[in-house]
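Q: fold the following and give me the result.
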Amino acid sequence: MRKLMILCLAAASFSSMATTSGVEFMEQMDSDDDGYITLREAVKNTDLLREFGHIDIDEDGKISEAELIASDYGREVLSLPI
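A: Predicted coordinates for the structure are as follows:
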C-alpha cells in the first residue's frame, strides 16, 4: 500500500512533465498496445530489463507509464527532472 501511495504521488508530480519522448518510448516498448511494458517486451532494451524490478513498483509483472515516470530510470531516459 505504501509503495502504491508513493507511486501515485510521484506520478502526479511528474505527469505534467512527461514529454512526447515518453509516449514514444512506451509505444516502442509496448508491442501489444495494452498500455504496459511486460517483462517479455522489456527484453528489447537491456537497460530497461536490468531495471525492471525497480521500476515495477506494485510488482504486478508489468510497467505502467506512471511507474516509468516515477522511476529514476524513466526520468533519465525521458529527460525529466529528478
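
Q: can we go C-alpha only for contacts and neighbour counts from here?
A: Will do.

Q: what packs against the regular element (helix or strand) spanning Ala12?
A: Using DSSP states H and E, Ala12 falls within helix 2-14. Of the remaining helices and strands, those touching helix 2-14 by 3 or more Cα pairs under 8 Å, 6 or more residues apart in numbering; DSSP states H and E are helix 65-70.

Q: would you do the same for the sequence below? I want to compare the two.
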Amino acid sequence: MKNLTIISPLLYAVLTTFLLFSNSSNAKTDLIEKLDLDQDGQISIKEAVAEPQLLAAFGKIDIDGNGLLTREELAKSKFNLIEH
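A: Here you go, the predicted structure:
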C-alpha cells in the first residue's frame, strides 16, 4: 500500500505533464492546418494575415527568417492563439 501512495502522485504528475504538452502541440498543429492554404505544412506571412495575433508575432517566431513558420518554430515559440 505504501508503494501505491508514492506511485499515485508520480503517475498524476507524468500524465498531467503529458496532457499539457500534447494539447500545446495539437494547438500549434491545428493552427497550421487552419492557416496553411497551400498545404505545404508551413504558414507564410500571407497566410498569417488571417490571424492578427500571429501576424504581429511572426518576425519573432520565424527563427530562420525565411518568411515561413514551421511546426518546429511554432513549438519553440511561446505563441498561443487564444480563440474568441
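
Q: quick check: next helix or strand after the helix holding Ala12 of structure 1?
A: helix 20-29.

Q: distance of the counterpart of Pro52 of structure 2 in structure 1 from Met29 of structure 1?
A: Following TM-score structural alignment, the counterpart assigned to Pro52 of structure 2 within structure 1 is Thr46. Distance from Thr46 of structure 1 to Met29 of structure 1, counting by Cα to Cα, to the nearest Å: 12 Å.

Q: can you pick out the residue with more neighbours from those two?
A: Met29 (20 against 10; other Cα atoms under 10 Å).

Q: in structure 2, what residue corresponds to the more buried one?
A: Using TM-score structural alignment, Met29 of structure 1 sits opposite Leu35 in structure 2.

Q: same thing with Phe14 of structure 1?
A: So Phe14 of structure 1 corresponds to nothing, using TM-score structural alignment.

Q: give me the number of residues near Phe14 of structure 1?
A: Phe14 of structure 1 has 17 neighbours, counted by other Cα under 10 Å.
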